[in-house]
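Visitor: using only what follows, build the 3D model:
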Amino acid sequence: MAARQRQTYGEEVANVLTHGAGMLFGMTAIIVLMMAAIRSGNPWAIGSFAVYAVCMTLSYVTSTFYHASTHARQKRLLRRFDHGAIYLHIAGTYTPFTLLALRQEGYWGWSLFAVIWIAAVIGVWLSFRKMRKKDHLKTVCYLAMGWVVIIAFKPLLHVFRETGSMNVLYWLIGGGLFYTVGCLFFFLDKYKYMHPVWHFFVLGGSICHFISIYLLV
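Guide: Take a look at the predicted model:
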């Protein structure tokens, strides 16, 4: 995604390289996570891992193609796909935690799952609406979706303490911090090469969340 109307050629090359790496990482994650889920024999793990890995990879694919495009009309369309895919990335990341860690914690799992996916569907729909460009507002929405997990922090903490898997929570929080700190560079996008720096933080957040999800089984 981009906050400025135009970025320099060098910036776009850096954007493509950073999220191109994310695209390759996502493809690798699909294989690794599906192998782990299948070994576990847990159908909830298989389904939720698949949703997460596909949504994450889709986000990087759309971002890479958007930044690589040089055709104005095509770039505008890809921009909408890019922004919409971010909502799916966020909801996909929630899916393993809601369906594996929180599903047995009363209403928490399914309630959070429903809320986050309804928000994602609305976000995707809005991404394809003709609205004035307000990328900073969209970024705030992404952050709000990402950190709504705080309302379920107590049951998550209970689950991870009971199962002796606090490292899952540490990696989850670490990923959230990567995304949040990275947004500071996104807001500084008027300065050259801040957007690729933001991409590095996004990739760091994805790696942390991948590790956290991998450790769920």
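
Visitor: can we go C-alpha only for contacts and neighbour counts from here?
Guide: Fine.

Visitor: buried residues of stretch 152-166, list them for me.
Guide: For stretch 152-166, the neighbour count (16 or more other Cα atoms under 10 Å) marks 155, 156, 159, 160, 166 as buried.

Visitor: against residue 156, how distant is the last one?
Guide: Read that as residue 166. With distances defined as Cα to Cα, to the nearest Å, the gap from residue 166 to residue 156 amounts to 10 Å.

Visitor: one more sequence to fold, the one below, so I can look at both together:
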Amino acid sequence: MQTSIILVESPSAQRWAPETLNQWTHGFGAILSVIGAGVMLSTVLPTGDAWRIAGCAIYVASLVALYVASTLSHSFECGPRRDFYRMLDQVCIFLLVVGTYTPFGMVHHRENGWWMLLVAMWLLATMGIVERVRRGTQGTPFRTFVMLGWLPIIGFGRIHEVCQGPGLALVVAGGLSYLGGLWFLCNDVRRPYYHAAWHLSTIAGSTCHFLFLLEYVARVPAA
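Guide: Take a look at the predicted model:
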């Protein structure tokens, strides 16, 4: 059976209109993530700080990968390609969750044993990725992503110490955007456009966290 791209050979325009919107929303997110990657790397590279550069590079790579994988997962009507990209999409969610914390952890959480939090998150993400690949077409329970995503709250005190009011607001707003969007994701079988609402929530959440990392990790504070 030949796999077709939705925008080219949709069997029913009415049926696939929501899926096309899903494709466009995260396609827009992919464009934003590529632009953001350029902004962040151009900001962090002049610092010459290897920790900052490595952390930010890991983050933007995971950000771009997530939005590209998600766009592709909504670009095929059915068949093994769609299943593969759906699996890749969820793998990239693990990578983005831990990748978002990585720059902060590498720069501000290296002392007094806090580095173990970053190691633990990468181990858990790796375990989640392996399990997701083994599950084949079965998805990953949402609670797995939620637990991993909120694990950095253990280091909330250090986050508050580094960024104070505005930065802390960005962190919390981003987390709540993701968390609130999960309602649409969990109920996307009820309304055809709920999944697109989930996509917009992820764009809002990742934008907040991008701005936080750009200001409090990529840039070296003025002396």
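
Visitor: would you pull the TM-score for this pair?
Guide: A TM-score of 0.88 describes the superposed chains when it is computed by TM-score structural alignment, normalised by the length of the first structure; 203 aligned residues with a Cα RMSD of 1.7 Å.

Visitor: so what's residue 64 of the second structure up against?
Guide: Under the criterion of Cα atoms under 8 Å, 6 or more residues apart in numbering, the neighbours of residue 64 of the second structure are 30, 33, 34, 37.

Visitor: and it? What does it align with in the first structure?
Guide: Alignment of residue 64 of the second structure against the first structure is given by TM-score structural alignment, with residue 57 as its counterpart.

Visitor: so how far is the helix or strand hosting that match off the chain centroid?
Guide: Counting by DSSP states H and E, the secondary-structure element that holds residue 57 of the first structure is helix 43-68. Taking Cα atoms, centre = their mean, to the nearest Å, one finds helix 43-68 of the first structure lying 8 Å from the centre of the chain it belongs to.

Visitor: give me the number of residues near residue 153 of the second structure?
Guide: Summarising burial for residue 153 of the second structure: neighbours were counted as other Cα atoms under 10 Å, giving 10.

Visitor: now it: how far from residue 208 of the second structure?
Guide: Residue 153 of the second structure is 16 Å from residue 208 of the second structure, where distance means Cα to Cα.

Visitor: what does residue 133 of the second structure give?
Guide: From residue 133 of the second structure over to residue 208 of the second structure the distance is 30 Å, taken as Cα to Cα.

Visitor: residue 84 of the second structure now?
Guide: In this structure, residue 84 of the second structure and residue 208 of the second structure are 29 Å apart, going by Cα to Cα.

Visitor: who has more neighbours out of these two?
Guide: The residue with more neighbours, out of residue 84 of the second structure and residue 208, is residue 208; 21 against 16, by other Cα under 10 Å.

Visitor: so is the residue mapped onto residue 81 of the second structure from the first structure in a helix, a strand, or just coil?
Guide: By TM-score structural alignment, residue 81 of the second structure lines up with residue 74 in the first structure. Here residue 74 of the first structure is helix, with the state taken from DSSP: H, G, I helix; E, B strand; the rest coil.

Visitor: mind listing the helices for the first structure?
Guide: In the first structure, the segments counted as helices under DSSP state H are 9-40, 43-68, 72-96, 108-127, 135-147, 153-162, 166-187, 194-214.

Visitor: quick one: closest of those to residue 102 of the first structure.
Guide: Each of those was scored for nearness to residue 102 of the first structure using Cα to Cα, and the closest is helix 108-127 (4.3 Å).

Visitor: now do the contacts for residue 98 of the second structure.
Guide: Here residue 98 of the second structure is in contact with 118, 121, 122, 125, 148, 149 (criterion: Cα under 8 Å, 6+ apart).

Visitor: now do 7 Å
Guide: 121, 122, 125 (Cα atoms under 7 Å, 6 or more residues apart in numbering).

Visitor: most surrounded residue in the residues you listed?
Guide: residue 125 (24 neighbours).

Visitor: which one in the first structure is aligned with it?
Guide: Across the two structures, residue 125 of the second structure finds its equivalent in residue 120 of the first structure, going by TM-score structural alignment.

Visitor: circling back: make a markdown table out of the helices of the first structure and add distance to residue 102 of the first structure.
Guide: Rendered in a markdown table, the data for the helices of the first structure read as follows (distance: least, Cα to Cα, whole Å):
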| stretch | distance to residue 102 of the first structure |
| --- | --- |
| helix 9-40 | 17 |
| helix 43-68 | 12 |
| helix 72-96 | 9 |
| helix 108-127 | 4 |
| helix 135-147 | 16 |
| helix 153-162 | 7 |
| helix 166-187 | 13 |
| helix 194-214 | 13 |
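
Visitor: from residue 217 of the first structure, how far out is the residue of the first structure positioned farthest from its centre?
Guide: For the first structure, the C-alpha lying farthest from the average C-alpha position belongs to residue 162; by Cα atoms, centre = their mean, that distance is 27.2 Å. Counting by Cα to Cα, the separation of residue 162 of the first structure from residue 217 of the first structure is 15 Å.

Visitor: list the contacts for the counterpart of residue 55 of the second structure in the first structure?
Guide: By TM-score structural alignment, residue 55 of the second structure lines up with residue 48 in the first structure. By Cα under 7 Å, 6+ apart, the residues touching residue 48 of the first structure are 95, 96, 99.

Visitor: what's the neighbour count on the last one?
Guide: Here the number of neighbours of residue 99 of the first structure (other Cα under 10 Å) works out to 20.

Visitor: thanks a lot, see you next time.
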